[in-house]
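# sequence first, predicted model second:
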Amino acid sequence: MPLTIETVPCNFVGDFKVGDNLVYNSVVLSDLAQNNDEGRFNKMMSLQAGSIVEASMAEIVFRAQHYNREGVPNIVEADRQEIAGKKIDKFNNTIDVFRKYNMLNGMVGDIYDDLHVIRKFRNKVHIQDNINIAGVSRDEVVSFDRTRMEWIINKSYDIIIFLSENYSRPSGIAKFVGDLSLPHFEQCATGQNVKRFVGSSI
């Protein structure tokens, strides 16, 4: 499908170095996407996108835990205080916190289940491990095919857009790191096609 590189404000981060690294890694992801001849970077792009989403979501939790005076938009103060008391250091736990506090409500589909799918593919950085989704091949050429990669890239893009639009920091300090450069594929498979290629767990 046609590829575009979109500019997304990285206005939701609290830790400058994490934001700086997000900008760097988004450029790497876009470079991979623009040079993905014959799908040879499908796996690398899927891992990279998952890592960018994890770090982005973790920044929202970081702000909820540490930015007491500033607060976080779209998180009520009672929930922010409860999040502040949690130890959250894994992608799985971060997704579950977002689910508990309905932090991605308004996104299309079963977004929290989709995130767990992205997480499982992201974890395939460990070559010897299996992807624990029914029906997903152990053959990485098959499991990281173009359709699946495009779904991961587009879903990751949608999540980061949502974070940027709904969890931005106050306007005066929202742009203390550069913008993200994120790939996006037009007319990516959706609906039943997504269920077919990501496995029966969705």
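Ah, there it is.

# going forward, measure contacts and count neighbours with C-alpha atoms only.
OK.

# spatially central residue in this protein, please.
Val53 (2.3 Å; CA atoms, centre = their mean).

# so where does it fall, helix or strand?
Using DSSP states H and E, Val53 falls within helix 42-66.

# after that helix, which helix or strand is next? Please name it.
helix 77-84.

# next, the buried residues of that next one.
Within helix 77-84, the residues scored as buried using 16 or more other CA atoms under 10 Å are Arg80, Gln81, Ile83, Ala84.

# next one: stretch 161-176
Within stretch 161-176, judged by 16+ other CA under 10 Å, the buried ones are Ile161, Phe162, Leu163, Ser164, Asn166, Tyr167, Ser168, Arg169, Ala174, Lys175, Phe176.

# turn those into CSV, including distance to Ile153 and secondary structure.
Shown next, in CSV, are the buried residues of stretch 161-176 (distance: CA to CA, whole Å; DSSP: H, G, I helix; E, B strand; the rest coil):
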residue, distance to Ile153, secondary structure
Ile161, 12, helix
Phe162, 14, helix
Leu163, 16, helix
Ser164, 16, helix
Asn166, 20, helix
Tyr167, 21, coil
Ser168, 22, coil
Arg169, 25, coil
Ala174, 25, coil
Lys175, 24, coil
Phe176, 25, coil
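
# need the residues you listed in CSV (columns: distance to Cys10).
Below are the buried residues of stretch 161-176 laid out as CSV (distance: CA to CA, whole Å):
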residue, distance to Cys10
Ile161, 9
Phe162, 11
Leu163, 9
Ser164, 7
Asn166, 12
Tyr167, 10
Ser168, 8
Arg169, 10
Ala174, 8
Lys175, 7
Phe176, 9
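
# and those residues, which two are the farthest apart?
Farthest pair in those (CA to CA) is Phe162 and Phe176. Separation: 19.0 Å.

# use this one as the comparison:
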Amino acid sequence: MAEIETIKCNFIGDFKVGDNILVNGKALCRLSSTNEGNTFNKLMVVQAGSIVEAALDQIIYRAQNYTTEGVPNIPADALKKIRDTEIERFNNIIQAMKTHKLLDGLGATIYDDLHRLRELRNRVHIQFDDKPKGLGRNDHDAFNGKNVVWSLDLCIKTLKHLSEKFPRPETLGVFSHDVSIPKN
């Protein structure tokens, strides 16, 4: 059985989304524990990508909707720009994060890494089997053990960063979720 990392996701602004992230984390752990013959590699990467997308979206959601509470570590001018922009879909969320330098603390390649995870996640749509470039069209090549471990690590690293950098006030901890992610 894979080792599990539990992250207190104290950045959640919408309880239902937090609940969904929690359920998807449990599903990801279950997939990992029963992944004989790498059968669930693709599903694990898809789950990890979906969790990251939902988590990043919570920062945008809070920036746009929590006008009284605000979001720590996002300057007022960036908050105004985020509030004035309709942001949706994984690609646009990543672009907004990059524009406002919200994930710069995760290293120079974080935005490219997130785009790569997005492209892998989007391979759930069978017709999108040509991205990321260089992985070929065979799912067993794209969703190899190395990419599963990489996607789980990126998921854990992103959730930890969001928890540390963009926490909600502790007094509002009711939306906090302890999310478990396998470390494989």
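That came in fine, so what should we check first? As the structure is a prediction and not an experimental result, all values here were calculated from the model.

# now what about the TM-score between them?
After superposition, the two chains reach a TM-score (TM-score structural alignment, normalised by the length of the second structure) of 0.95; 184 aligned residues with a CA RMSD of 1.3 Å.

# just the strands in the first structure please.
3-8, 180-185 (DSSP state E).

# out of those strands, deepest packed?
strand 180-185 (a mean of 23; mean count of other CA atoms under 10 Å).

# list the contacts of that one.
1-10, 22-23, 26-27, 29-30, 33, 150, 153-154, 157 (CA atoms under 8 Å, 6 or more residues apart in numbering).

# that strand vs strand 3-8, what angle?
Orientation of strand 180-185 of the first structure against strand 3-8 (axes from the mean of the first three to the mean of the last three CA atoms, to 10 degrees) gives an angle of 150 degrees.

# list the contacts for the nearest residue to Thr158 of the second structure once chain neighbours are set aside?
Of all residues not flanking Thr158 of the second structure in the chain, Val52 sits nearest, at 7.0 Å (CA to CA, 6 or more residues apart in numbering). By CA under 8 Å, 6+ apart, the residues touching Val52 of the second structure are Cys155, Thr158, Leu159.

# aligned partner of Val52 of the second structure in the first structure?
Under the alignment by TM-score structural alignment, Val52 of the second structure pairs with Val53 in the first structure.

# so what corresponds to Gly178 of the first structure in the second structure?
So, by TM-score structural alignment, Gly178 of the first structure is matched to His177.

# in space, what's closest to that match - neighbours in sequence excluded?
Using CA to CA, 6+ apart, the closest residue to His177 of the second structure is Cys9 (5.2 Å).

# the one you found and His140 of the second structure, how far apart?
Counting by CA to CA, to the nearest Å, the gap from Cys9 of the second structure to His140 of the second structure is 32 Å.

# which one of the two has more residues nearby?
Cys9 (25 against 14; other CA atoms under 10 Å).

# ok, that one to Glu170 of the second structure distance?
12 Å.

# how much space between the residue nearest to Thr158 of the second structure and Asn138 of the second structure?
From Val52 of the second structure to Asn138 of the second structure the distance is 24 Å (CA to CA).

# next: Arg83 of the second structure.
For Arg83 of the second structure, the distance to Asn138 of the second structure - CA to CA - is 41 Å.

# also Thr99 of the second structure?
Thr99 of the second structure is 34 Å from Asn138 of the second structure, by CA to CA.

# list the contacts of the residue nearest to Asn132 of the first structure when sequence neighbours are not counted.
Distances taken as CA to CA, 6+ apart place Lys120 nearest to Asn132 of the first structure, at 6.9 Å, with adjacent residues excluded. By CA under 8 Å, 6+ apart, Lys120 of the first structure lies in contact with Ile131, Asn132, Ile133.

# which of the residues you listed map to contacts in the second structure?
Using both residues aligned by TM-score structural alignment, their matches' CA atoms under 8 Å, the second structure keeps these contacts from those: Asn132, Ile133.

# which of the contacts of Lys120 of the first structure are buried, as a PyMOL select command?
Buried subset of the contacts of Lys120 of the first structure, written as a PyMOL selection, criterion 16+ other CA under 10 Å:
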select buried, resi 131+132
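
# how much space separates the residue nearest to the centre of the first structure from Asp158 of the first structure?
10 Å.

# would a markdown table of the strands of the first structure with distance to Lys195 of the first structure be doable?
Converted to a markdown table, those look like this (distance: least, CA to CA, whole Å):
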| stretch | distance to Lys195 of the first structure |
| --- | --- |
| strand 3-8 | 22 |
| strand 180-185 | 18 |
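
# of those, which approaches Asp15 of the first structure most closely?
strand 180-185 (15.3 Å).

# can you name the residues that contact the closest residue to Phe11 of the second structure other than its chain neighbours?
Once flanking residues are discounted, Phe11 of the second structure sits nearest to Pro167: 4.6 Å by CA to CA, 6+ apart. When contacts are counted by CA under 8 Å, 6+ apart, Pro167 of the second structure touches Asn10, Phe11, Val71, Pro72.

# quick check: the first one touching Lys165?
No - when contacts are counted by CA atoms under 8 Å, Asn10 of the second structure is not listed as touching Lys165 (10.0 Å).

# now do the contacts for Asp14 of the second structure.
Contacts of Asp14 of the second structure by CA under 8 Å, 6+ apart are Gln58, Phe175.

# again, only this time at 10 Å
Gln58, Tyr61, Arg62, Phe175, Ser176 (CA atoms under 10 Å, 6 or more residues apart in numbering).
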